[in-house]
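Student: Provided below for reference: sequence and predicted model.
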Amino acid sequence: MIKHIDSMLKLWAEDLHSAAPEGTGGGNMIAMLMETKGELIRGTRGSRVLLDESADIELIVNKHLPPQLSVVVREHYCNHDSFLSQKYMHCGCSRDTYYQRLHQAHECIAELLLGKKAA
């Protein structure tokens, strides 16, 4: 895994995919933007990832990662209720394959984020 990408994905999951108290958009990017009248502000939960960077990661995970990598990313970072063995089963792969896919996802995300910053 790529340590920096791992940290970013943990914060992305916290910003956009965790249960939130009333009045903070419930983790939904659209609801948060509506509440802040379209202003991108720092995450409401003390996040170190700016909301626009979280939105970039959300777009990458939803639209640019191959489905098998996207599923692994969502299971690993957003599903806190399942045991690891349940996550492997949901992804339809072994433990080794799960971590190989997670590393591939980290590489893809890093490349796409770097490409966006270079553009």
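Tutor: Everything's here; your move. Numbers count the residues shown, from 1 in each chain.
Student: only C-alpha atoms for contact and neighbour calcs from this point on.
Tutor: Noted.
Student: got the buried residues for the longest helix along the chain?
Tutor: Assignment by DSSP state H gives helix 95-118 as the longest helix of the chain. Buried residues in helix 95-118, counted by 16 or more other Cα atoms under 10 Å: 98-99, 101-106, 108-110, 112-113.
Student: redo those as CSV? Include distance to A19.
Tutor: Formatted as CSV, the buried residues of helix 95-118 follow (distance: Cα to Cα, whole Å):
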residue, distance to A19
Y98, 25
Y99, 26
R101, 26
L102, 24
H103, 26
Q104, 28
A105, 24
H106, 24
C108, 27
I109, 24
A110, 26
L112, 27
L113, 26
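Student: below is structure B, check it against A:
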Amino acid sequence: MIRYIDEALQLWAAELHPPHGVERIGPGAGGCSLAALIDSRGVLIRSTRGSRVLLEQAAEIELLVNRHLPDKERQVVIEHYTNYDSRDAQKWAACGCSRPQYYRRLQQAHESLERELINRKRAA
């Protein structure tokens, strides 16, 4: 796995796909930005976990995962990073593949996301 892509995906999942029963905090949490400012007494909290990935970057990762990854790679990424309750063997079974194939797809997804991020930076 590509370490910084792994970290970005972990933070993406924590920010935009938290475990059940945990509310998202801050802009994009389904609430009003003004309400978030009032709740935090005028301090805009961009992340509750001290992440290096800001909410805008998490939204960019969301876009890349949903629009640029092939279906099988997207399924593995979503299963790997947002399924907080299943064991590894259950994740492999949910994706319909063996352990080695699961991790090959995850590696391919990391490489695809890295390429897309590089291309976006070049275009900017």
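Tutor: Noted; the coordinates are in hand. Only a predicted model underlies this, so the values are computations on that prediction, with no experimental measurement involved.
Student: could I get the TM-score for this pair?
Tutor: Their TM-score after superposition, calculated using TM-score structural alignment, normalised by the length of the first structure, is reported as 0.84; 112 aligned residues with a Cα RMSD of 2.1 Å.
Student: circling back to that earlier point, show me the two of the buried residues of helix 95-118 of the first structure that sit farthest apart.
Tutor: Y98 and L113 (22.3 Å; Cα to Cα).
Student: R45 of the first structure pairs with which position in the second structure?
Tutor: Under the alignment (TM-score structural alignment), R45 of the first structure pairs with R49 of the second structure.
Student: mind listing the helices for the second structure?
Tutor: 3-16, 33-39, 55-68, 71-82, 88-95, 99-123.
Student: how near is D81 of the first structure to M32 of the first structure?
Tutor: Separation of D81 of the first structure from M32 of the first structure (Cα to Cα, to the nearest Å) stands at 25 Å.
Student: higher neighbour count, the two?
Tutor: For the pair D81 of the first structure and M32, the greater number of neighbours falls to M32 (22 against 9), based on other Cα atoms under 10 Å.
Student: ok, now which ones touch L112 of the first structure?
Tutor: Residues in contact with L112 of the first structure (Cα atoms under 8 Å, 6 or more residues apart in numbering) are I60.
Student: show me what it lines up with in the second structure.
Tutor: So, by TM-score structural alignment, L112 of the first structure is matched to E116.
Student: go on, R101 of the first structure?
Tutor: With TM-score structural alignment as the criterion, R101 of the first structure lines up with R105 in the second structure.
Student: ok, and the closest non-adjacent residue to that match?
Tutor: Distances taken as Cα to Cα, 6 or more residues apart in numbering put E73 closest to R105 of the second structure, at 5.4 Å, once the chain neighbours are dropped.
Student: and that neighbour, what's its match in the first structure?
Tutor: Residue pairing (TM-score structural alignment): E73 of the second structure is matched to L69 of the first structure.
Student: does R95 of the first structure touch M89 like I think?
Tutor: No. Using Cα atoms under 8 Å, R95 of the first structure is not in contact with M89; the gap is 9.2 Å.
Student: what touches both of these two?
Tutor: What both R95 of the first structure and M89 touch, as defined by Cα under 8 Å, 6+ apart, is an empty set.
Student: the match of E73 of the second structure and K117 of the first structure, how far apart?
Tutor: 22 Å.
Student: before we move on, what about C91 of the first structure?
Tutor: 31 Å.
Student: Q108 of the second structure touches P70, doesn't it?
Tutor: No. Taking Cα under 8 Å as the definition, Q108 of the second structure is not a contact partner of P70, at 9.9 Å.
Student: the closest residue to L54 of the second structure other than its chain neighbours: how many residues sit nearby?
Tutor: Of all residues not flanking L54 of the second structure in the chain, R46 sits nearest, at 6.6 Å (Cα to Cα, 6+ apart). Look at R46 of the second structure: counted by other Cα under 10 Å, it has 16 neighbours.
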